[in-house]
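Peer 1: Model the following, please.
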Amino acid sequence: MSTGTRRDWGLLGELDLYLLAEGRHEELWRVLGAHLVDGVRPGVAFSVLAPAAQAVRVVGDFNGWNGGGHPLRRVGTSGVWAGFVPEAQEGARYKFEVLGADGTVRLKADPFARAAECPPATASVIHRSGYDWGDGEWLAARSAGAAVQESPMSVYEVHLGSWRGGLSYRQLAEQLPAYVADLGFTHVEFLPVMEHPFGGSWGYQVTSYFAPSARWGAPDDFRHLVDTLHRSGIGVILDWVPAHFPKNDWALARFDGTALYEHPDPRRAEQRDWNTLQFDYGRAEVRAFLLANAVYWCEEFHVDGLRVDAVAAILYLDYSREEGEWLPNAEGGRENLDAVRFLRELNGTLARRCPDVVVIAEESTAWEGVTRSADHGGLGFGLKWNMGWMHDTLAFLAEDPVNRRYHHHRMTFGMMYAHSEHFLLPLGHDEVVHLKGSLLAKMFGDPWQRFANLRAYLSFMWFHPGKQLLFMGQEFAQTTEWDHDRGLDWQLLDLPGVEGHRHRGVQQLVRDLNGHYRAHAELWRRDSDPGGFRWIDADDADHQVYSAVRYDHDGTPLVGVFNFSPVVHHGFTLAMPRSGAWSELVNTDADCYGGSGVGNLGTVRAAPVPQRGLPATARLTLPPLAGLWLRPTEPEQVQ
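Peer 2: Next up, the predicted model:
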């Protein structure tokens, strides 16, 4: 990208400065920050954006943290300061000493640092990657594959620091890929790995956007983890936080003595929910910073997707603000028009540069067209978290079965809008913290009922149109809330007797659901096609039973029947899309999952008796609080 290497400009050329001013420099990390320079006179080229600063110096291990000998020069009217330090070497710590427009001197971490000290230390670290990737086969297959909307996606959400209690990136690479592959998930999604000072933020309050957290190792160690996951057949999605950043005085806040990265008006800058600051999406340099950061993680770390956090907080000017606390847009509305432009540009940029990378919106409102292309008035995301589906279904499962008939619609309402966007069904980390209890604890009833409800729910989720995400620990029915300061309760899998069997049974069910899901295109190829799903009976509130069919493009059917009553239904009549023999692909009440073993001895036969607009009828036994998946085992009979 750079067109010049003048020593006083660092690595910046005239084209770089032009693109930065336009907000369109997509590789900004290559020219800003700290860059090792080889050759006759080796050293480090430093550059930083600080347009309102009166002076900038670089301080670090190489000059005893005294910047008197290493001032940076202002690069024209660009707002960039740059210089060269021959004494600096790889691994040295550094900061920028910024004399701000307000006359205050601040020691600032480098916004473009590619490595940082381990918290609570806050310095940036000079780093150049030397990693040799081995995932070429994965990347080639990813590039040649179908669009994510027509591909299987089953996501295991992970907080790196607490999966097994503080393993390093290298140690995680020895354990996590094998575990995820064994359970059959297609992807992992990591809570933010970018450096953050407060562990209790789980990574959602980022201070070094270009640096993987040093808590778990060096940047190339994180590359090794991604590489190992890819070579194990697992995609990697990163949570990414362009909505807000913390107010730490050594980081982005008031970087040059003015509101540089945050909006200058506190009615747009303040995010009171998190006591953080919102980016100024209308400023070209800020857009360039964020766009380059998204490209950086996709290209430099080979990640397969970004899940954009808190999209609603980006889109709405009145998000979590009372009347009088927010500033309307130029048209008098509540939409952040600068943010809309930014999100469209983000998705357009990644679609052009990284067309096989998926961008996912964590968006909980009724904003129309989140996954519609920008050309058709949308935001251009690949997938959207379906928070409404999650809240509705969890509310239903918390009800006593005696009352569930009055809430029957909660399980079906999601299909009313299931094809309005490309959805991912999330059971994520936010639902198992802050006194909300574990997923198992959300289920109604005694221990037996809770496990049965959970198993039935998981089978319903995997059957429902949309990709799915499950937060770590829920795959074996963790009993307690997630605690980021310790590991998961793996010991539950080793408990003796019935209790341990139930936890292992849920884990086995997740393994089997993923396996069958990936093997049966009926469950994912037509997620976005209304013709790929049909209710058989969505209204049987008296029996608390839901039944539906998923179809592949060639018409191959897969039937799901879900009994959310604790009563066994013998001789239950069910309309079927095909006559002949059907096998129980899944029965969540099976002994191997910790259930009671009620079922149909593995086989159901459908007679050619039309019912409910379908050509056949079967009589079967529905186990209590259980889900059944049925697949035809004979060729379709032409009548």
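
Peer 1: Only C-alpha atoms from now on, for both contacts and neighbour counts.
Peer 2: Fine.

Peer 1: helices or strands next to the longest helix belonging to the chain in the packing?
Peer 2: Counting by DSSP state H, the longest helix found in the chain is helix 497-519. Counting contacts by 3 or more Cα pairs under 8 Å, 6 or more residues apart in numbering; DSSP states H and E, helix 497-519 packs against helix 169-183, helix 447-463.

Peer 1: And this one, please, so the two structures can be compared:
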Amino acid sequence: MTAPHPDADLDRILVGAHHDPHSFLGAHPTADGHTVVRALKPLARAVVAVRPSGERTRLTHERDGLFTGTLPGTAADHHLLVTYDDGVERIHHDGYRFPPTLGAIDLHLVSEGRHELLWRVLGSHVRTLDGVTGTSFAVWAPNAQGVRVIGDFNGWGAEHPMRSLGASGVWELFVPDVGAGTRYKYEIHTRDGRLLQKADPLARAAETPPATASVVHTSAYAWGDAAWMATRGGEDCHGRPMSVYEVHLPSWRPGLGYRQLAGELPAYVTELGFTHVEFMPVMEYPFGGSWGYQVTGFFAPTSRLGGPDDFRYLIDSLHAAGIGVILDWVPAHFPKDDFALARFDGEPLYEPADPRRAHHPDWGTLEFDHGRREVRNFLVASAVHWCTEFHVDALRVDAVASMLYLDYSRPDGAWSPNEHGGHQNLDAVAFLQELTDTVRRTAPGALTIAEESTAWPGVTRPTYETGDDGFGGLGFDLKWNLGWMHDTLDYLARDPVHRAWHHDEITFSLVYAHSEHYLLPLSHDEVVHGKGALVSKLPGDWWRRRATLRALYAYMWAHPGKQLLFMGQEFAQGEEFDHDAGPQWRVLDEGWPSHADHRGVRTLVGDLNARYRATPALWELDSDPAGFSWIDASHAEANVLSFVRRDRAGRPLAVVANFSPVVRTGYRVGLPDAPVWREVLNTDDEAYGGSGVGNDRVIRAGRTPWHGRTRSAALTLPPLAVVWLEPAEGAAHDLEEDDLDDH
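Peer 2: As a prediction, this is how the structure comes out:
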């Protein structure tokens, strides 16, 4: 006979609004010493319960896919034989007999927003329980009345309602016989009675857009970079070379996936001598035109280029080539797509409830509620996930300024002040401090880099050091120097005849160069939205534009700070970034009219990186003012500036920049005390497409005081060019002091 059941429970189960379906479905003892079995199989024609002894009990279909029957005795161990319309009988294990897959400690950490390994307990995980293999699902949806997991394993139907795990807001279910590769979503019954279908926020894989389902993933990848991981945290990043090649992976070589890219990108980056690559966001995103900056999958690499293990293979290959990997990461905002985080359980959850705080006015997206501990936990765990599970060496945190200020891009009346009446977002400050401290502690050697465009103090100051503003530092390792980028490009975009009146634009960055730990970016942001490629921003004919670009690069590589260059700009492509077409590789082909010119610029970039890495003066004291001194910052009318970089041992490199198209002969420059110098780099070299104007192999610095120094040399300054000079070791021993004249 069939045991009675409460109709209210059944009604709530069927509409997906029951908080504890395990109390109703599955096997339960009856008052007369038997066991009632209830199975929700909406697509089934027949269901039979089978005991380990082989005893079979056919269950009765009551309504809407609920099958019920009574088994003699109290043993709850059984499986189900389910017949569908195709007439095939399939074995199903009963998932409603298993205990929760999250323990009390996990739930406590989730509730407190302190679960640094959140992806290991939420999301989907293939596991074996009591000899049965399946997938556990867990999702945070505290405002939901009910949650069901739907997917290609149940016809995207109502078969698998999840249970609420109390005040944590987590819903959980173990589904037997579901494995890796399964597509799924969560169907959420909101408090106002709507049904929402949402992708898993903690999914580690996703369908290829425009499809939006999550995918169960289990990594089988065996890493080969143990030596790299063991040593990446052994050096202070500020005292070692760092030169970054920024890449939009889907378009660097259009059509190549992660594994194919692994066969080409490491070799190309190695040839050019960059120490790191930076990938524009690879976290899953629905709209290709966002270039990844509107993320919907904060734990899943985009499936456009392959699976998660394919992406691991790419990173492993870069590490094998000695190249570090930086990922752009976007914790400031997220898109409003219905299938993703927006109003996830029917109400504001990941975004603030106050619409003035929730809606980002610039990008048509939603901002994260950085004041909610579970949201902070979600984002911090995402950062840790990429640095540990994918061996990423640094995260470049996008749009930090938009997080730090409550009035960012908002007019008066469209924002509310903080508790002290100020415009600082105190919640975001606390989040960023927690982020940088947690990454540093959990992923030794992994860096955090801030894209921060304002004068917020202490971006790269430790979080435990309080500044004059009363705030602790944000704890980042590096900050993008966007002021340098804007001033430098503004200066060079002017015709040389006008530069004399704007000389401070090219020198001002050295006033604050050591106020933070900086990275100098010439990024994708400067070659999009009608801005044109770098070379197209510069004045004059083709020769002058290329010469100015070469001078810019040599000045940039010699300036204190690390450097970043976006793909395609290493060979002076003339078109701005096209996220479908990628770099303008064709200009390097011999059939292209100016291919030699483009190759010359690329040769220069390779030589800059090689010379940079071999010259400690350019990086050992990046964070120390003792590593930089002006020779002459004031010769504005000539468009000339000169300075010296030094390493820890005091060895100098002299840099002289001539940003005018005039060849200057006999130009006297005061030099450090070495008597003999040599020109180690000249951007006007014919090998780079220049005119070949330069200096003799041996440059003698006589005892004519100049620029406040006891020695000086008369140089030839090529047009629109930068030269680097270093002491010629050993050469002075072959020359008598009297031989070192002033000519």
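
Peer 1: Next, the TM-score between them, please.
Peer 2: Overlay of the two chains. TM-score (TM-score structural alignment, normalised by the length of the first structure): 0.97; 633 aligned residues with a Cα RMSD of 1.5 Å.

Peer 1: can you list contacts of the longest helix of the first structure?
Peer 2: 152, 154, 182-185, 451, 455, 458-459, 462, 475-477, 492-495, 523-524, 585-586, 588, 592-595 (Cα atoms under 8 Å, 6 or more residues apart in numbering).

Peer 1: Kindly recompute the last result at 6 Å.
Peer 2: 183-184, 475-477, 493-494, 592-594 (Cα atoms under 6 Å, 6 or more residues apart in numbering).

Peer 1: go on, stretch 555-567 of the first structure?
Peer 2: Counting by Cα under 6 Å, 6+ apart, 401, 544-551, 624-631 sit against stretch 555-567 of the first structure.

Peer 1: quick check: the host helix or strand of residue 21 of the first structure aligns to which part of the second structure?
Peer 2: Counting by DSSP states H and E, the element that carries residue 21 of the first structure is helix 14-22. Counting by TM-score structural alignment, helix 14-22 of the first structure lines up with residues 104-112 of the second structure.

Peer 1: Tell me which of the helices and strands packed on helix 497-519 of the first structure sits nearest to residue 109 of the first structure.
Peer 2: helix 169-183 (23.5 Å; Cα to Cα).

Peer 1: any idea how far residue 321 of the second structure is from the alignment partner in the second structure of residue 175 of the first structure?
Peer 2: In the second structure, residue 175 of the first structure lines up with residue 264, judged by TM-score structural alignment. Taking Cα to Cα, to the nearest Å as the measure, residue 264 of the second structure falls 11 Å from residue 321 of the second structure.

Peer 1: now swap in residue 655 of the second structure and tell me
Peer 2: Look at residue 655 of the second structure and residue 321 of the second structure: by Cα to Cα, they are 31 Å apart.

Peer 1: Who has more neighbours out of the two?
Peer 2: residue 655 (23 against 14; other Cα atoms under 10 Å).

Peer 1: quick one: what helix or strand has the counterpart of that one in the first structure in it?
Peer 2: Under the alignment (TM-score structural alignment), residue 655 of the second structure maps onto residue 560 of the first structure. Following DSSP H and E, one finds residue 560 of the first structure within strand 557-563.

Peer 1: same question, residue 96 of the first structure
Peer 2: Going by DSSP H and E, residue 96 of the first structure is part of strand 93-99.

Peer 1: Give the next helix or strand downstream of that strand.
Peer 2: Using DSSP H and E, the helix or strand that follows strand 93-99 of the first structure in sequence is strand 105-108.

Peer 1: So which bit of the second structure is that following strand matched to?
Peer 2: Using TM-score structural alignment, strand 105-108 of the first structure pairs with 195-198 in the second structure.

Peer 1: Can you tell me what residue 381 of the second structure aligns to in the first structure?
Peer 2: Match for residue 381 of the second structure (TM-score structural alignment): residue 292.

Peer 1: Give me the neighbour count for the spatially closest residue to that match that is not a sequence neighbour.
Peer 2: Nearest residue to residue 292 of the first structure, sequence neighbours excluded (Cα to Cα, 6 or more residues apart in numbering): residue 26, at 4.5 Å. Using other Cα under 10 Å, residue 26 of the first structure has 24 neighbouring residues.

Peer 1: Check the secondary structure at residue 26 of the first structure for me.
Peer 2: Using DSSP: H, G, I helix; E, B strand; the rest coil, the secondary structure recorded for residue 26 of the first structure is coil.

Peer 1: Distance-wise, check it relative to residue 139 of the first structure.
Peer 2: Taken as Cα to Cα, the span from residue 26 of the first structure to residue 139 of the first structure is 21 Å.

Peer 1: on that earlier part again, tell me roughly how far the match of strand 105-108 of the first structure lies from the first structure on average.
Peer 2: Its aligned residues in the first structure lie a mean 0.4 Å from stretch 195-198 of the second structure after superposition (mean Cα distance after the TM-score superposition for the first structure).

Peer 1: Show residues contacting that stretch.
Peer 2: Applying Cα under 6 Å, 6+ apart, the contact partners of stretch 195-198 of the second structure are 185-189, 339-340.

Peer 1: out of the residues you listed, who's nearest residue 214 of the second structure?
Peer 2: residue 185 (6.1 Å).

Peer 1: What lines up with the closest one in the first structure?
Peer 2: So, by TM-score structural alignment, residue 185 of the second structure is matched to residue 95.

Peer 1: Quick check: its match vs residue 75 of the first structure, distance?
Peer 2: As for residue 95 of the first structure, its distance to residue 75 of the first structure is 19 Å (criterion: Cα to Cα).

Peer 1: Which residue of these two possesses the greater neighbour count?
Peer 2: Neighbour comparison, residue 95 of the first structure and residue 75: the larger count goes to residue 95, with 24 against 19 (by other Cα under 10 Å).

Peer 1: Tally up the residues packed near the nearest residue to that one once chain neighbours are set aside, please.
Peer 2: Distances taken as Cα to Cα, 6+ apart place residue 109 nearest to residue 95 of the first structure, at 5.0 Å, with adjacent residues excluded. Residue 109 of the first structure has 25 neighbouring residues, counting by other Cα under 10 Å.

Peer 1: And for residue 389 of the second structure?
Peer 2: Neighbour tally, residue 389 of the second structure, other Cα under 10 Å: 11.

Peer 1: Ok, residue 39 of the second structure next?
Peer 2: Neighbour tally, residue 39 of the second structure, other Cα under 10 Å: 26.

Peer 1: Secondary structure element for it, which one?
Peer 2: Per DSSP H and E: strand 35-40 holds residue 39 of the second structure.

Peer 1: Return the distance of that strand from the chain's centre.
Peer 2: 48 Å (Cα atoms, centre = their mean, to the nearest Å).

Peer 1: Find me the equivalent region of the helix or strand following it in the first structure.
Peer 2: Next in sequence after strand 35-40 of the second structure, counting helices and strands by DSSP H and E, comes strand 46-50. Using TM-score structural alignment, strand 46-50 of the second structure lines up with nothing in the first structure.
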